Each structure stands twice: as structure tokens, then as C-alpha cells.
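Chemist: Pasting a predicted model and its sequence here:
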Amino acid sequence: MPEPQRITRGRPQDEDLTGHILAATLDELMDQGYAALRIERVAAAVGCGKTAIYRRWATKGELVAAAMNHGTTIGAIPDTGSIAEDLVAHARQNAKNQGQHAGNHNPYTAMVAPEVHEILWDGGFLAQRRDMGRTLLARAIEREELPGDTDVDAILDTLAGFVLYRNTIRREPVSEQDLRELAQALTAAPPRRGPSAQ
């Protein structure tokens, strides 16, 4: 006769605890925002002690950066054969990442906190997504779809800023048509780097 299945209750096992902490941190960010986020509330939501959190992340900024990395889908580098459509797909992933978090606060506004931004920009999802954008624009320059002196950072900043502003300030969904019109405008007359640009 098989033994009855043992049901465990209480706090999650250690191998699952990290994921629960990161998810609870995102919930807290959406509910309270970065400035008001408290480690003790995250710990209470998970059912662990604060020490379990501080063993993993030494500061609130490190915890929030880890939660944002955990909750962001990096996606793939689009390759549609058209730079405008590649940019639409790239920006659509940004919009999807930001739009999936419904609450009083968009957790992506925590990116402006210096202690969070430094981590995200130094190997986190911000750096990864930026590298992907640069790759698809470099590919378009190689196939002469864009001029060689195209200011790729200006294009990526414009698209990213548009999505972030719509999602966090106006709190409006970003439509496919909006992204396509902006991408087409940016690639039809791309911003150019000046003669002294690196």
C-alpha cells in the first residue's frame, strides 16, 4: 500500500524562497512604490524573516533590482528583414514588460533610483535590452538600410522614452500603430551623429 502523500505547510522551502521574495517585492513595488517599500512587509508577505532577505541582497536597491530583472522578459533580437519592423518588435517587448504590472505604481519607475539603476545598467535587463537594440540597428547599417552615422542611441532612447512615458505618466496602452509610426519616422529620417561623436 503506497504511503499517503505528505502535505507541507508553512514558509516555502529554501529553493523556492528566492522566487517568492522577488515576486512579493514586485507586488510591494506596485502597491507602495520604491520610496515606501519596506523589507519587513516583503518578509511578512512571504512568511520569512528579514534575515532571509538580507542574506540574499544586502540593500533594498539590490533586492528591487533583482526583482525587476526577475520580472522582465528579455526576449529575442527581432529579425524581420525591415529595421522599422524590428524596432516595432523591440519596443513592443518593452511595452509588454511594463504593461504587465498593474497597480498603484509602475515598478519600472524604480529604475531612476541611483542604487537600482546602477545594477540594472551594469549587466541587468537595461543593459541587455540596450545591447539587443544596438545589435539590430548595427545589422541595419551593415545592410545599408540606415546610414553609417546613424545615432543608434538616440533612436533607442526615443522609443524607450515614448513607451515609458505612455505607460507610467499617461497610463495609457501603447498601440502597435503608435510604435510603427514612430519607428518609421525614426528610420526614414534617422538622427545622425555629429562629426565629433565617438
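Modeler: Arrived safely, thanks for sending.
Chemist: use CA for all of it now, contacts and neighbours both
Modeler: Fine.
Chemist: can you pull out the strands in this structure?
Modeler: Ranges of strands within the chain: none, based on DSSP state E.
Chemist: Roughly how far does the residue nearest the centre of the chain sit from Ile7?
Modeler: In the chain, the C-alpha closest to the average C-alpha coordinate belongs to Thr72, at a distance of 4.8 Å (Cα atoms, centre = their mean). Taking Cα to Cα, to the nearest Å as the measure, Thr72 falls 32 Å from Ile7.
Chemist: same thing with Asp151?
Modeler: Taking Cα to Cα, one finds Asp151 at 58 Å from Ile7.
Chemist: if we can go back for a sec, tell me, how many residues neighbour the residue lying closest to the residue nearest to the centre of the chain once chain neighbours are set aside?
Modeler: Nearest non-adjacent residue to Thr72, counting by Cα to Cα, 6 or more residues apart in numbering: Asn97, 5.8 Å away. For Asn97, the count of nearby residues is 17 (other Cα atoms under 10 Å).
Chemist: what about versus this one:
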Amino acid sequence: MNAPVRRRGADLEHAIFAATLEQLADHGMAGLTFENVAAAAGAGKASLYRRWTDPEQLVLAALAWTEDTAERSDHPGGTRLQPVGDLRDELIAFLSDLADGLTTPVGRVLAPLLLERERRPEMWQRIVALLIEPRQRLVTEAFGRAAARGEIPSSAVSPSRVSAGAALVLARHLTTGPLSRDDIVEVVDDVVLPARWR
């Protein structure tokens, strides 16, 4: 019988991160332990304790890994917004990517992480900086380009309008499940962009 292959370096970390997301989705932060993650990853507990001091640090590292992976993949999870010269088209593509991203392992951990906002405010602020603020900046920039083209009034570039699309996509995903492209078009046309701008 062959001995199990020992993972090292990046392979080991990736296995740990994937196991972390799986354990977090299934058990929440309260049930996330180094012991359970190590067992799920096929790693030794010592390999986790050498890298991270507590589960919060491990979760943040796993989320950063998923962001980096998404940016380099064909399914960016809302990490990119391609300028095409039309705000509606840009938002539909961006929110479709975001909706796709919510079906990945990261999407499964959003609900348990939301429950930690009050209990772990420092961790939540780091999650906001890692996952939410970069996407808001992309949408803000898209609105700014549209205003510069005269496509929309400059007054339209407001925090509420910038966050409305992504917030609704997330809320509907968490309550009713994954969104279709038709759902995304409805969000953009009925909520984000008033008819007089289209």
C-alpha cells in the first residue's frame, strides 16, 4: 500500500484554504477549528498552527486566496468590470460575474460570515475591505465613466446607487438561490438604472 502523498508549500496551503471554506460553510465560525480543517485537508495540525494564530486569521487568508484565484480565472466573481462604453452592459456583465461567484465555495460562506458581523467586528471590517470595497470601487468607476460620457447625470454617482445592484443580487441569492441572467437584467433595469437614462 502506497503511503499518502504529503502536500507542501502552495499545494498544502490551497488544500487548507479549500477545507477552511468547506468547514466554515458547514459549521460556521463557532464550529471552525484547526483540528477539523487539518483533518479535512489531510494535513497535520502543526502545519496550521505554524502559519496562523487563530481561525479568524485562517478565514481571512482563505478569502484572500479565493479573491486571487477568482481574478485569474474565467469566473471572476465580480472582481473585474470591463469598460465597454455602455453602463448598462457593464453592470449586467459585472453583476452576472458576481452572481456566478456566489455559487462558488465563497458564496456558501457568506451567510455564516454575516452572522459574525456583530460578534467579530474587526474581522468583519477586514472582510468588507477584502471583498466588498474593491467591488464598490469598480462600480463607482463605471458610473464615473458613464457620467463623463454624458450617459448619466453626475448626480447619479451616489453610494446608494453604486451598492444597490450588488446588494440586491446578494440578498436574492441568500433568500431564493442563484440568479439567472434575466434576473440580473431585471435588477439593472428596474432598480439600478432609471428608465430615463436608458
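Modeler: Nice, I can see it. Bear in mind the structure is a predicted one, so any value in this text is a computation, not a measurement.
Chemist: From Gly133 of the first structure, how far off is the residue nearest to the centre of the first structure?
Modeler: Taking Cα to Cα, one finds Thr72 of the first structure at 16 Å from Gly133 of the first structure.
Chemist: The second structure: which residue goes with the residue nearest to Thr72 of the first structure?
Modeler: Aligning on TM-score structural alignment places Asn97 of the first structure opposite Gly101 in the second structure.
Chemist: picking that back up, so what's the residue nearest to Thr72 of the first structure up against?
Modeler: Taking Cα atoms under 8 Å, 6 or more residues apart in numbering, we find Asn97 of the first structure in contact with 71-73.
Chemist: Now intersect those residues with the helices, please.
Modeler: Counting by DSSP state H, none of the members of the contacts of Asn97 of the first structure fall within helices.
Chemist: And those residues, which is closest to Glu118 of the first structure?
Modeler: Thr72 (16.6 Å; Cα to Cα).
Chemist: unless I'm mixing things up, that closest one is touching Phe125, no?
Modeler: Yes: with contact defined as Cα atoms under 8 Å, Thr72 of the first structure counts as touching Phe125 (7.2 Å).
Chemist: wait, doesn't Ala70 of the second structure sit right on Pro76?
Modeler: Yes: under the criterion of Cα under 8 Å, Ala70 of the second structure makes contact with Pro76 at 4.5 Å.
Chemist: Show me which of these two is the more surrounded one.
Modeler: Shown here are Ala70 of the second structure and Pro76; by other Cα under 10 Å, Pro76 has more neighbours (21 against 17).
Chemist: So that one is in contact with Ala99, correct?
Modeler: No: if you go by Cα under 8 Å, Pro76 of the second structure and Ala99 don't touch, sitting 10.2 Å apart.
Chemist: So what does Arg50 of the second structure match up with in the first structure?
Modeler: For Arg50 of the second structure, the residue aligned by TM-score structural alignment is Arg55.
Chemist: do Ile152 of the second structure as well
Modeler: So, by TM-score structural alignment, Ile152 of the second structure is matched to Leu146.
Chemist: how near is the nearest residue to that match once chain neighbours are set aside to Ala89 of the first structure?
Modeler: In this structure, Leu146 of the first structure finds its nearest non-sequential neighbour in Ala140, 5.8 Å apart by Cα to Cα, 6+ apart. To Ala89 of the first structure, Ala140 of the first structure is 15 Å away according to Cα to Cα.
Chemist: Same check on Glu181 of the first structure?
Modeler: Glu181 of the first structure is 13 Å from Ala89 of the first structure, by Cα to Cα.
Chemist: In terms of neighbours, single out the busier of those two.
Modeler: Between Glu181 of the first structure and Ala89, Ala89 has the larger neighbour count (other Cα under 10 Å), namely 22 against 12.
Chemist: so what's the residue nearest to the more buried one when sequence neighbours are not counted up against?
Modeler: In this structure, Ala89 of the first structure finds its nearest non-sequential neighbour in Pro78, 6.4 Å apart by Cα to Cα, 6+ apart. Contacts of Pro78 of the first structure were listed using Cα under 8 Å, 6+ apart, and they are 86-87, 89-90, 136.
Chemist: Pro78 of the first structure pairs with which position in the second structure?
Modeler: Using TM-score structural alignment, Pro78 of the first structure lines up with Gln82 in the second structure.
Chemist: Tell me which stretches of the first structure form helices.
Modeler: Going by DSSP H, the first structure shows helices at 14-32, 39-46, 50-54, 60-70, 83-99, 114-121, 125-142, 152-164, 176-188.
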